[in-house]
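Chemist: got a sequence here, can you build the structure:
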Amino acid sequence: MALPNLVLIAFFTYRPLFVNMYYSTLDWTLGSMDATVVGLGNYIEFFTSGDAPAVLGATAIFTAATVGGSMVLGLLVAVALNQKVPGRTIARSAVFAPYVLSGVGVGMVWLFIFDPVYGALAWMLRGVGLASPQWINNPNLALAMVIIVYVWKNLGYCAVVYLAGLQSMPRDVLEAAALDGAGALRRFWFISFPLLSPTTFFLLITTLLSSLQAFDIIKIMAPTGNGTGTLIFESYLQAFGAYNRAGYSAAISVVLFVLLLVMTGLQLRFVERKVHYA
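Modeler: Alright, predicted model coming up:
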């Protein structure tokens, strides 16, 4: 009964994976009928080139900032939305709404906001006599720009998942702590937060995988890279940009795959030890 599904998974998931690994050993131009086997040449070229530190550094900064920012802000928003206040249902919907929006649409709207000449933010700053930062032209600011937008789009997902974890907590434990004189902050730090460890572990894995594969917002807001060249975006530029190097792009994709595999394995091996499931 499972055989048809296993065949589909093997054909559409694992076959492209191994084919891409094979392509990574070729010096091949996309669409060309000829290719030269170079073995590990593409990998050696990537790690010995001057672009590797910039690409890996941008990937590390973007991933750490988006994962940390989304989870921390999502937890704070979830705590706020867990309070019994009027309009909390509407607030929950509003917080989650950006997550379901198209990344292309989100990128275009925020690009209008950050545009240093015609953007809404530049207009507001000019109103108080200040010049707008060159968000698009400055590589450091461009990376900060896409991080801000990506966190804004995805913190709703973290907030909703954390909110579900908060609402599923045993009330008797929190009430007992309150009767013993524990304040709200103490109850959260020593009871609620440890009980949220399975939720935190789940979000850590899912947001990490999502951030390392983030593409649409970066493509719209910084189409040429300009300091935002993460691994997946660099792979795209190499294959479909001006370089047209499909084999080299495949090698970068394999590097990203190995990175994802190692980081997920480390989380399952070490982080899960600190998770309290009961």
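
Chemist: use CA for all of it now, contacts and neighbours both
Modeler: Noted.

Chemist: what about residue 56, how many neighbours?
Modeler: For residue 56, the neighbour count with other CA atoms under 10 Å is 16.

Chemist: what does residue 184 give?
Modeler: 11.

Chemist: measure the nearest residue to it once chain neighbours are set aside to residue 159 for me?
Modeler: Leaving aside its sequence neighbours, residue 184 sits nearest to residue 178 (CA to CA, 6 or more residues apart in numbering; 7.9 Å). From residue 178 across to residue 159, the span is 25 Å (CA to CA, to the nearest Å).

Chemist: what helix or strand is the residue nearest to residue 184 on?
Modeler: Assigning secondary structure by DSSP states H and E places residue 178 in helix 171-179.

Chemist: buried ones in the next helix or strand after that helix?
Modeler: Next along the chain after helix 171-179, taking DSSP H and E as the criterion, comes helix 184-187. For helix 184-187, the neighbour count (16 or more other CA atoms under 10 Å) marks residue 187 as buried.

Chemist: one more to line up against the first:
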Amino acid sequence: MKGATAGVWRKGLAGYAFISPWLIGFLVFIVGPMIVSLYFSFTHYDMLSSPRWAGLSNYVTMFTEDARYVKSLLVTFQFVFISVPLKLVFALLIALAFQLKFRGVGLYRTIYYIPSIVGGSVAVAVMWKQLFGLNGTVNAVLDWFGIKGTNWIASPDYALWTLILLIIWQFGSPMLIFLAGLKQVPVELYEAAEVDGASLLSKFARITLPMLTPVIFFNLIMQLIGGFMTFTQSFLVTSGGPMDKTLFYAVYLYEKAFGRFEMGYASAMAWILLLIVGAFTLFIFKTSSGWVHYESEEGEG
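Modeler: Predicted structure coming up:
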């Protein structure tokens, strides 16, 4: 019995030894910094002197005294609630188009995926800034049609929409996930629907969309989290302007942390963002039972 117990312990230790690099990295680079940042969020800390305990001061200041914080929160909500649905709808439409069999479809899939690979890079952000600048390509094209353009990224009315367009342009990742989901829809369902005389729209609404709800659920969660964390596009293209119209939450957090060295305040902002994203994610999970349909569940029913 003792020998068997010792064998089990040896196997357990061997397993922990194999995962120890990941486990150490997780504790040192994720859990550790999170605990430290939680402590900093209750302090005044400028990285040049020792942290000074402030209690809930940073959190109270956010919502009662810092108008720019509230502005960044509203701008981020507006950005996420517009860009994420549009991006997912566009990605789904392109995925449906790529379901059709035509020559070179594989090449087109690769080309359409490229923006998702390079979309968050500095080079693309600079390119976008040039495209929508006063003397950019967009205004040059409009000029051909006799339409006078504007400095899109410097206009309070259009700056945010240029960034939303940039995010939608990076639809390649959710598109591929939708494409994988479409391939899992049983062909027999479409054949049975055709026998019953169902129209194309009816097949999409009654077969394709319900079968894709798990994929939509996954894409929605991932894009929502990514949307709240958007930084590069705003920081490089508009620098949060004009008039803070594109002051995303992550940009303002960066400004507080590394521009004004208010590390305690920035840590508090980071934890509020974590709670916001967690709340929305939890809400989607809680409501998913009413609109996400799994084939195994339907079979059991």
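
Chemist: rewinding a little: more neighbours: which of residue 178 and residue 159 of structure 1?
Modeler: Applying other CA under 10 Å to residue 178 of structure 1 and residue 159 shows that residue 159 carries more neighbours, namely 26 against 14.

Chemist: that one -> structure 2?
Modeler: In structure 2, the residue equivalent to residue 159 of structure 1 is residue 175, according to TM-score structural alignment.

Chemist: can you tell me how far that match is from residue 139 of structure 2?
Modeler: 29 Å.

Chemist: same check on residue 130 of structure 2?
Modeler: 10 Å.

Chemist: all helices for the stretch 51-200 of structure 2, in order.
Modeler: Applying DSSP state H, counting those that start in this stretch to the stretch 51-200 of structure 2 gives helices spanning 57-64, 67-98, 105-118, 122-131, 137-144, 159-169, 172-183, 187-195, 200-203.

Chemist: so what's residue 256 of structure 1 closest to, chain neighbours aside?
Modeler: residue 231 is the one closest to residue 256 of structure 1 (CA to CA, 6+ apart), at 6.4 Å.

Chemist: just give me the match in structure 2 for that neighbour.
Modeler: Using TM-score structural alignment, residue 231 of structure 1 pairs with residue 249 in structure 2.

Chemist: my read: that match touches residue 72, true?
Modeler: Yes - between residue 249 of structure 2 and residue 72 there is a contact at 5.0 Å, judged by CA atoms under 8 Å.

Chemist: look at these two and report which has more neighbours.
Modeler: Set side by side, residue 249 of structure 2 and residue 72 show more neighbours around residue 249, with 27 against 22, by other CA under 10 Å.

Chemist: ok so, going back, report the aligned residue range of structure 2 for the helix holding residue 178 of structure 1.
Modeler: Against structure 2, helix 171-179 of structure 1 falls on residues 187-195 (TM-score structural alignment).

Chemist: what sits up against the matching stretch?
Modeler: If you take CA atoms under 8 Å, 6 or more residues apart in numbering as the criterion, stretch 187-195 of structure 2 is touched by 203, 207.

Chemist: for stretch 62-79 of structure 1, same thing?
Modeler: 143, 147-148, 150-152, 154-160, 162-163, 166, 203-204, 207-208, 211-212, 230.

Chemist: sorry, back to before: how much does the match of helix 171-179 of structure 1 stray from structure 1?
Modeler: Superposed on structure 1, stretch 187-195 of structure 2 shows a mean distance of 0.7 Å to its aligned residues (mean CA distance after the TM-score superposition for structure 1).

Chemist: quick one: buried residues of that stretch?
Modeler: Neighbour counts using 16+ other CA under 10 Å place 190, 193 of stretch 187-195 of structure 2 among the buried residues.

Chemist: report the distance from that stretch to the chain centre.
Modeler: 35 Å (CA atoms, centre = their mean, to the nearest Å).

Chemist: residues in contact with the spatially most central residue of structure 1?
Modeler: When CA atoms, centre = their mean is applied to structure 1, the residue found nearest the centroid is residue 211 (1.6 Å). By CA under 8 Å, 6+ apart, the residues touching residue 211 of structure 1 are 62, 63, 66, 67.

Chemist: can you rerun that using 6 Å?
Modeler: Residues in contact with residue 211 of structure 1 (CA atoms under 6 Å, 6 or more residues apart in numbering) are residue 63.

Chemist: that one and residue 260 of structure 1: what is the separation?
Modeler: Relative to residue 260 of structure 1, and taking CA to CA, residue 211 of structure 1 is found at 11 Å.
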